[in-house]
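Participant: Structure, please.
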Amino acid sequence: MSVSKAAETAANKTVYRVEGFTCANCAAKFEHNVKQLPGVCDAKVNFGAAKITVYGDATIAELEQAGAFENLKVTPDTPARAAEQAEREIAKEPFYKRHGTLLSALLLLAFGYLFRFVNGEENLLAILLFAASIVIGGYSLFAVGLRNLLRLEFDMKTLMTVAIIGAALIGEWAEGAVVVILFAISEALERFSMDRARQSIRALMSVAPKEALVRRNGQEVVVPVEDVVVGDIMIVKPGQKIAMDGVVVSGSSSVNQAAITGESVPVSKTVDDEVFAGTLNQEGLLEVKVTKLVADTTIAKLIQLVEEAQGERAPAQAFVDKFAKYYTPLIMVVAALVAVVPPLFFNGDWGRWMYLGLSVLVVGCPCALVISTPLSIVSAIGNAARHGVLVKGGVYLEEVGALQAIAFDKTGTLTKGVPVVTDYRVFRPETNANELFAIIASLESRSQHPLASAILRKAEEDSISYSDVVVDDFASLTGKGIKGTVNGTTYYIGSPQLFAELRHAGLSPEQAQQIQSLQNEGKTVMVVGTQTENLALLAVADEVRESSQDVIRKLHQLGIKKTIMLTGDNEGTAQAIGKQVGLSDVRGELLPQEKLDFIKQLRTDYGNAAMVGDGVNDAPALAAATVGIAMGGAGTDTALETADVVLLGDDLTKLPFLIKLSRKTLRIIKQNIAFALAVKLIALLLVIPGWLTLWIAILSDMGATLLVAFNGMRLMSVKE
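Facilitator: Okay, here's the model as predicted:
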């Protein structure tokens, strides 16, 4: 369900964690009960993340009363509480403590069969042991089932309660006890499989430290992360995890960011570089200025978004929810007809057909069907997050698998987004290339042009000192270049057109040919010279990512019909890069509105189309695409908030993995739904020859639940 806008704006919004959910139906019932509370405007349960969002005012006692039918425990959702709960879940109580009731019921059942074997079928003590097994093992089931029956609410617990009471009434005490125990085992396995699927997010919660070493008033003190404020200086020693998001103010080190971005290779960090909570400082001592509170860190934001995503219903799940709504009452009607029609109209045996009717009730229990989709979605989204891909909901997970066309922005997506000097050629052999480059760098250090940084970076890489070069009469020639005087000689750096204006001769044919060749490769060319001669040329380009060509090739292998680059860059540069990476189409010199129009056309032509961009400049196109995919969302709130999918590590290679994971998720969901329904149908067909028993009914239901759960959990192991 979607929370109404009125409720969202008019009421307080509070998020709570919930312990004790056994199934999706129980979660739905809890949501319904909370909505009935006096001070609550609306509520939304996230079964995948085991959370509830309450719009309005309700105490924890009231919420726990609403979940009393399942003995639910409710706690406020804070980072500290979340981490504590994660640790509790990871280190649970011993098996016998958690399942003592089930073990007791199983023991009573075993003794019942032993007494019946020794003393015969109608042994009173055996019947009492079976009855005790039913009461002890099914107490919580009956408490809910009977209440539902009185309210005419039909869910799986209602079905099971009616079936077990019916079995006792017709004297099938042993089979009633077996059904109770097998149903309890089925619920325990369902809970276990959901816990396993949530584990990847719980592991993330416990990644960030609970305390930080900060410098205050000249003293280094250890404080809880909740007490750290923006602006604090945090000390991170080698081998320690970084507790808060911040910027390095002193020191350098390599940091393992796998917990956030999925990158396996550590990243070098030095002054002014951003670091994230939960990442591991490997080598040097770092002093970090804290930039975000604990609740706002990248990892906290990531956990929140992933949990919200796991709660979003995918189209397949919406179908299952709608189907289950009509399915359960239908099963009740079918079971009643099986029990009543043959004895009334065909002279059948009442005892035999009542038994078959009860078996139909049991086999109709929709456990496998209900768990089939949410378990798969939770497993897949958790796996994606572990690999550095944030998928914002089941609907996007499904849509990624159906993509036919993908559009890419150029800068920062297919390219690195950082200009570099690719060519430096002096025209005369006797020219000292390093001395000339020092003059070029000194001039560019005074420039505001975006490409100047590339020249200065190359000077640093090649250890060319330029700070001692004295420049006089520096001037910027708007739209053309720069000039300045060094040792009495005036140097010019700018476009080829600048030199055509300076001198009638301009460029020689050979120089013009070199420039044309470099421009055809998608590079920006600058000429260096004086009033009388051309001395050198520089070519600067935004380097193509090493992975881009391989990613595009893999996408075509996966059956993506069209890969297109949409960029505002000039057509020549766009075509050169498109050819280099192997795109099927390239469009250059586009305005944002034109990019938007192209995305709309792609959706018309191909049905499902994605846009991959930086999440800021490409916002309109990202919003118009079937799926908007943002690059490099780690630490970028805009990308995390606006895109449907975020590649956290700025890593394009995650895109083929995401498509593969999405398609496998779709296959498994379809398999699970088909299998769950097929098992029910086959078991129901056994009614015709009269072969269906309570044993077969509950085993078929439990078997289907188990297989569906394990099939869905396979999505946690999908690799790149």
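Participant: going forward, measure contacts and count neighbours with C-alpha atoms only.
Facilitator: Noted.
Participant: which residues sit against stretch 33-51?
Facilitator: Where contact means Cα atoms under 8 Å, 6 or more residues apart in numbering, the residues beyond stretch 33-51 that reach it are 1-4, 7, 11, 15-19, 21, 24, 27-28, 30-31, 52-58, 62-63, 66-67, 194, 198, 307-308, 310-312, 374-375, 378.
Participant: Among the residues you listed, name the ones in helices.
Facilitator: Taking DSSP state H as the definition of helices, the contacts of stretch 33-51 contribute 7, 24, 27-28, 30-31, 62-63, 66, 194, 198, 307-308, 310-311, 374-375, 378.
Participant: if we can go back for a sec, just the buried members of the contacts of stretch 33-51?
Facilitator: Restricting the contacts of stretch 33-51 to buried positions leaves 7, 11, 15-19, 21, 24, 27, 30-31, 52-58, 63, 66-67, 194, 198, 307-308, 310-312, 374-375, 378, with burial counted as 16 or more other Cα atoms under 10 Å.
Participant: another one to check against the first:
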Amino acid sequence: MKEFILGLEGLNCAGCASKIEKLTNEIDGVDNATLDFVTKKLRVEVVEEDRTTGIIEEIKNIVKRLEPGVNVVEEITSVQYNHHHEHGDLDKRDIMKILISGILFAIPWLSKLDGIPRFTIYLAAYVIIGSEIIIKAIKNLFAKQPFDENFLMTVATLGAFAIGEYPEGVAVMLFYQIGEFFQGLAVNHSRKSISSLIDIRPDYANLEKDGEIIIVSPKEVHVGDRIIVKPGEKVPLDGIVIEGKSTVDTSNITGEPVPKEINIGDRVLSGFINNEGLIKVEVEKQFKDSTVSKILDLVENAASRKAPTENFITKFARYYTPVVVFIALAIGIIPSVLLGYNISDWAYRAFVFLVISCPCALVISIPLGFFGGIGAASKVGILVKGGNYLEGLNEVDTIVFDKTGTITKGIFKVTTIDSYNGVTEEEVLELAALGESFSNHPIGKSIVEAYEKEIDKTRIDNYREIPGKGIEAEIDGNMVFVGNKKLFEDQNIKITEKASIGTTVYVGKNGVHIGTIEVSDELKEGVIEDIRSIKSEGVKRTIMLSGDKEETAKKVSKIVDIDEVYGNLLPQDKVKILEEIIKETRGKVAFVGDGVNDAPVLARADIGIAMGALGSDAAIEASNIVIMTDEIGKIAKGIRIAKNTKKIVVQNIVFALGVKLIVLVLGAFGIATMWEAVFADVGVSIIAILNSVRALKI
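Facilitator: Reported below is the predicted structural model:
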């Protein structure tokens, strides 16, 4: 399976976008295709890689047939906003068409012309403003894709001419074109507003090379290179500060406005803005692996994961237009042919139906609403990987938390050391530190830090890490075990248990328990208020899963007011318990975690939320939402953004369908004219699109 991305520059018709997506999915060899109208990106998964070139050519032919003016660009890796000719950016020729047609339209009305001169002028105005739409309609008809706005406007306006309603035929086409222009302006405004929210891509890097500073693209910088970041500049790549000190604005990445102090040895992330001093940074990651690239990739690719509401509207639009067209046909034919009513009157009503039948308001505004919500979330440090997950947040009624690194800081310190069987506390700490010297676990690192001496790793043989239990190693020829109670039970070593609110690490040597080390963790600041805030957003049930002993986990859950708690869990135990929680929960279940061990649980949850700033790459990869600041309080903010987005989307659906339905009924009874029909089509679209922009507000 291979995926490729095509950029469709100049794609302005939402209905055509839907058709291109549908026809691409029908190509032999295509497993799945998703076209996002907002970003103009077509993602295609193919079954056989060697067929990619042929499939791309087929797609180009489809696009050429449906939208000849659209340019298909291969291997697009990011959202492109600077197209040569966007919808709404009319050139001089387009403006002249509208002006000339408008003047011609006014002449018969002002001079009160009649007969052939009147018809001739109206026809000239109609050809000038409508010829391009008529040509497109004919092409689509031959392409067996007739039901789009071009076809509907062509039939409706030609019909108006056929029954002698020349002014309305011209007016509908003229105001449709003007309305399309303003609709395009609204769409572009929305796109630009969203793009400005994620405009964190650095333009250049000051590379230090052979004693000189040269300005290069961030993509040309390699790991180990040294770059200079001047005051006011964006940090272009992730790295470690090796010279200088300053404060940085991290709001682009974390959403937090408070400046952060940085000194030699501190890590800076791409996208940070240097406020004050000159700093030199040693690059740790290439641009494609940097934080800013990951964020842009997550946000830009989010559009390919459509929300259920988006999928519903796409399917709805496919049936809505043909149904209305056939109803219009019935209105135009049945009363006049079968019942003897005036054919002109009922044909006019049918043409009103045709003008209203384009679902552009929904097809454009709903994706814009979700993309705006995703952009708003990214601005405050919440990266949502798709509209489906943003919409899913509305349905979360149970949140399951990991403890370490999520509820607590994950910064451990050795607080007490007990020794047994004639061994000193210093010896217990030394053996534990040697045993944990290869470990990346926060508890192991805290023991190594407490030892404060250089570790001679040549003393260690046969090192083995046992997930969820601890360490087994041969040290100076002695078999040493460092870990929890389960590890010692597996080895049949009796231990002297100790009650503690911290994490208890037992140390054994040659089958004997020789000591116990207590390591304490701290609650994150504001976590109690954060849990309260999450519950206020409608989350009915909170649960905590922990690998720590039951007593410690219960103590923490009581302090922060979490409803249920499970302790002494291995990674596989967490997955099993989460599956049971999902089965007994009516709404969606979210899991919040940060460690490598949390990746399986994050992947299994309905919505996996990773603590991204300090979290592991595995956890971020497995999750659906990433919190860049490790603050669980951002979850409540994310739910609020999701609710606001959903509210706006529902408003657009109710408003668009409501107005169209009312005008359809009025049109059927002969009350609504084509003027109301144009408003129900283009006017409603513009209002719905402008309403979608409100999703950007946080």
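Participant: And for the equivalent of residue 382 of structure 2 over in structure 1, nearest residue in space, chain neighbours not counted?
Facilitator: Following TM-score structural alignment, the counterpart assigned to residue 382 of structure 2 within structure 1 is residue 389. Spatial nearest neighbour of residue 389 of structure 1, excluding adjacent residues (Cα to Cα, 6 or more residues apart in numbering): residue 647 at 4.8 Å.
Participant: for the longest helix along structure 2, packing partners?
Facilitator: Longest helix in structure 2 by number of residues (criterion: DSSP H): helix 633-668. Secondary structure elements in contact with helix 633-668 of structure 2, counted by 3 or more Cα pairs under 8 Å, 6 or more residues apart in numbering; DSSP states H and E, are helix 343-356, helix 360-379, helix 387-392, helix 527-536, helix 684-692.
Participant: Single out the most deeply packed of those.
Facilitator: Using mean count of other Cα atoms under 10 Å, the stretch among those with the greatest mean number of neighbours is helix 360-379 (a mean of 28).
Participant: how about the strands in the stretch 51-200 of structure 2?
Facilitator: Across the stretch 51-200 of structure 2, reading from the start of the chain, the strands by DSSP state E, counting those that start in this stretch fall at 71-74.
Participant: how about the helices and strands packed on helix 633-668 of structure 2, which one is nearest residue 641 of structure 2?
Facilitator: Put simply, out of those the one that sits nearest residue 641 of structure 2 is helix 360-379, at 6.4 Å, with distance taken as Cα to Cα.
Participant: Just want the angle from the closest one to helix 684-692.
Facilitator: Taking axes from the mean of the first three to the mean of the last three Cα atoms, to 10 degrees, one finds helix 360-379 of structure 2 and helix 684-692 inclined to each other by 10 degrees.
Participant: which one is residue 521 of structure 2 nearest to, not counting chain neighbours?
Facilitator: The spatially closest residue to residue 521 of structure 2, leaving aside those adjacent along the chain, is residue 412, at 4.8 Å (Cα to Cα, 6+ apart).
Participant: From residue 359 of structure 2, how far out is the one you found?
Facilitator: Here the distance between residue 412 of structure 2 and residue 359 of structure 2 works out to 57 Å (Cα to Cα, to the nearest Å).
Participant: Looking at those two now, which is surrounded by more residues?
Facilitator: Each of residue 412 of structure 2 and residue 359 has its neighbours counted (other Cα atoms under 10 Å); residue 359 has more, 26 against 22.
Participant: Look at the counterpart of residue 328 of structure 1 in structure 2 and say how many residues are nearby.
Facilitator: With TM-score structural alignment defining the correspondence, residue 328 of structure 1 maps onto residue 321 in structure 2. Using other Cα under 10 Å, residue 321 of structure 2 has 20 neighbouring residues.
Participant: do the same with residue 509 of structure 2
Facilitator: Residues contacting residue 509 of structure 2 under the criterion other Cα under 10 Å number 19.
Participant: now residue 584 of structure 2
Facilitator: Per other Cα under 10 Å, the neighbour tally for residue 584 of structure 2 reads 8.
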